[in-house]
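Chemist: okay, structure incoming, though there's no sequence with it:
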C-alpha cells in the first residue's frame, strides 16, 4: 500500500508542475500575439468621429469602443444593409444607436467619396476624429476603377486621401482634431513609389501594390502634417498605425475564407493572430491617448511609437506624392 502511494506521488507533482508551466507559457504567448492594449481611462463624450469600413473587423471594433466612450460616430460603409446589421450588433453590445449614423461611401469611386463627404458635412460642421480604416488586400489581378486608378491603390490610398481633404475644414474646426491612417507593417516591404507607373498593369503585384499603398498612408500622414503646419493648423494631428496581424475579412477573397479551411484553421487563427478588437487598439490609442496631443506625422504599432520605412522619411518624396494626389483626385488648384 505504501509503495502505491509513493508511486502516485512521484508522478502527480511533476505532472501538476508541467501543466502549470505549460498553462503559464501559453497564456503569455497568447498575450504576446494580442499585442499592446489601450487601457487608458478616457471619455470621448461630445466628440464626433468618422470611421471608414465601420461595419466589420477593426473598423467595427473602433466604432464600438468610441461609442461606448460616448462619441458620436459617422459610419462610412459601402453597404447600407451591412451597416445596419453592424448597428444592430453594436446596440446588443451596449452601444447607443442614436450616436451611430450610416453614410454610404465607396472609396474606389471618387464621386461616392465626394457625396459621402458632402453628406457628412451637412450633418456636422466639426469632426474631432477621422479614422481612415477601410482598405482591401489580396487583389489577385490588375483592375482599374471607374476613375482610372489601380483598385488597391485607390481603395487604400487615393480614396482616403480625397476623403481626408474634403473633411479637413470640419477637422480644423475641432480643438481635438486627430486623423488616423490605418497602414500596415507591410509598408516596410515596399520599394520607392513610382507615381508615374503606379496604375500600370506591368507594375502590378498583389502584395507589391498592397505594400506601396500602405507606405503611401504613412507618407500621407507626414506630408499632411507639414501642410497643416504651413496653414497654421498646428492643433490638427495626422498619424499612421499598424494594427498587427489580425484575423479579419481581408482574407475573404482567398482560400482562407473557404468554410472547411476556416473551420480547421479557427483555433490557430485565434491563438496566433489578433482579434479585430486587439487590432483596433492602436487606432484607439492614437485617436484617444491623452499624451499624444501635438504628436503628428508619426507611425505607431502596439500602442507605441515605432520606426517606419525610411522611404517615408524622404520629405521631398512625401511632398511629391501629396502634390500628385491632389492632381489625381481633382483637387489641384
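Modeler: Right, received. Where do you want to start? Not measured: the values here are computed from a predicted model.

Chemist: going forward, measure contacts between C-alpha atoms and count neighbours the same way
Modeler: Will do.

Chemist: if I look at residue 84, how far off is residue 47?
Modeler: 22 Å (Cα to Cα, to the nearest Å).

Chemist: the more surrounded of the two?
Modeler: The residue with more neighbours, out of residue 84 and residue 47, is residue 47; 20 against 15, by other Cα atoms under 10 Å.

Chemist: show me the contacts for that one.
Modeler: Going by Cα atoms under 8 Å, 6 or more residues apart in numbering, residue 47 touches 70, 71, 72, 127, 128, 129.

Chemist: now the strands for the stretch 151-300 of the chain?
Modeler: 178-182, 237-242, 299-301 (DSSP state E, counting those that start in this stretch).

Chemist: try this one next to it:
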C-alpha cells in the first residue's frame, strides 16, 4: 500500500470530531501515555470514557486529573482489569456489561513491550503475547455483542514493531521457549494483534455485522511504554531517540481517529505517515504477511482454544 493522507496535507486532526455527547468509549491502558491522551480528547468532545486498567491507584489518579481539567461532573470512570489474567478480563467484562448499556468503541490500547527476559502470565502465555493479543482477543469476544448492538467499533492499536521479528506467528513455539528475545516476542505479539484485527474486519464485513474494525499505530511517541519492562540497553536507546519522537497526545490521534472518523478504509493501517514515526496521520504501508488468510484462520483457532472464548461473527 502506498503512503497517503486522505485528510489533506496536515493529516487527520481531532478538530474533525463532532459532538460525542451520549457516546461511550472503552479504552484499555488509559491511565497514562497515549491511552490517557485519547481519553482526554474524547472527553473534550463530550463523550463518556471508561478506562480498563490494571492499577487502581493510577486509575484513580488519572480520573482525578481529568475531573480537575474538565470539571467534577466529567463522565469518566475505570474498571480494574489485568490483561495478563484471563479471569480478570472475564470479571472486568462482566462488570462493564452490567454498567454500560452501550459501547461505541473498544480501543485496545494497552500493551507491554520489550520484556527483557522471558516471563509468563498466570495462564502460561509468554507475557507480551498474553497481554497484547490474548487478553484483547478475549475482551473483544466478551464485549462483541454489546458493541454490535451499539453499531460500535473495535480499534486495535498495533505497532511498527510487527516488522522487526520473524514476520509470522510461530505456532510451533508461541512462547519463544527457543531463542527468546525481547524484540522478537514483542513483534509477534503486535503482529498477532494486527492479524486478529484484520481477520475480524474481514469476518464482520462478510457476515454483514454492525461493527467496524480498524487497525492503527502511534508511531514513535513518548509514552513510557518500555519503562518498566525493557532491558537497560533498550531503555537507554529510547532516551537517546526521545527527541525525535512525538508527544503522547499526537500518538493518540490514530486510535481516536479510528474510533470516530467516518469512511475509513478496510485493510488499511493508520498512523503517522512521516517515516511511519511522526507527522500527519493517514494510511501507512502494510506488509502483505499481516493479511495472510491462512495465518489469520490458524491464529483465530489458537486464540479461541487458549482463551476459552468463542468469537462467532
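Modeler: Right, received. Where do you want to start? This one's a predicted model, so the numbers in the text were calculated from it and none came from an experiment.

Chemist: tm score of chain vs chain?
Modeler: The TM-score (TM-score structural alignment, normalised by the length of structure 2) is 0.86; 290 aligned residues with a Cα RMSD of 2.3 Å.

Chemist: can you lay out the strands of the stretch 151-300 of structure 1 as JSON lines showing mean neighbour count and distance to residue 136 of structure 1?
Modeler: Listed next are these as JSON lines, based on neighbours: other Cα atoms under 10 Å; distance: least, Cα to Cα, whole Å:
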{"stretch": "strand 178-182", "mean neighbour count": "27", "distance to residue 136 of structure 1": "12"}
{"stretch": "strand 237-242", "mean neighbour count": "29", "distance to residue 136 of structure 1": "15"}
{"stretch": "strand 299-301", "mean neighbour count": "25", "distance to residue 136 of structure 1": "20"}
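
Chemist: run the angle between the top helix by length along structure 2 and strand 212-216 for me.
Modeler: In terms of residue count, the longest helix belonging to structure 2 (DSSP state H) is helix 182-207. Counting by axes from the mean of the first three to the mean of the last three Cα atoms, to 10 degrees, helix 182-207 of structure 2 lies at 160 degrees to strand 212-216.

Chemist: and helix 182-207 of structure 2, how far out from the chain's middle?
Modeler: Taking Cα atoms, centre = their mean, to the nearest Å, one finds the center of helix 182-207 of structure 2 at 11 Å from the center of the full chain.

Chemist: next one: stretch 305-313 of structure 2
Modeler: 19 Å.

Chemist: same check on stretch 214-225 of structure 2?
Modeler: The chain centre lies 9 Å from the centre of stretch 214-225 of structure 2; the measure is Cα atoms, centre = their mean.

Chemist: equivalent range in structure 1 for it?
Modeler: The alignment of stretch 214-225 of structure 2 onto structure 1 (TM-score structural alignment) spans residues 239-250.

Chemist: before we move on, back to that, just the contacts of residue 47 of structure 1: which are in strands?
Modeler: Mapping the contacts of residue 47 of structure 1 onto strands (DSSP state E) picks out 72, 129.

Chemist: superposed on structure 1, what's the mean shift for the longest helix of structure 2?
Modeler: Superposing on structure 1 and averaging over aligned pairs (mean Cα distance after the TM-score superposition for structure 1), helix 182-207 of structure 2 comes out at 1.4 Å.

Chemist: in that helix, what counts as buried?
Modeler: For helix 182-207 of structure 2, the neighbour count (16 or more other Cα atoms under 10 Å) marks 182-202, 204-205 as buried.

Chemist: just send the strands of the stretch 151-300 of structure 1 back as JSON lines, with distance to residue 171 of structure 1 too.
Modeler: Putting the strands of the stretch 151-300 of structure 1 into JSON lines (distance: least, Cα to Cα, whole Å) gives the following:
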{"stretch": "strand 178-182", "distance to residue 171 of structure 1": "8"}
{"stretch": "strand 237-242", "distance to residue 171 of structure 1": "10"}
{"stretch": "strand 299-301", "distance to residue 171 of structure 1": "20"}
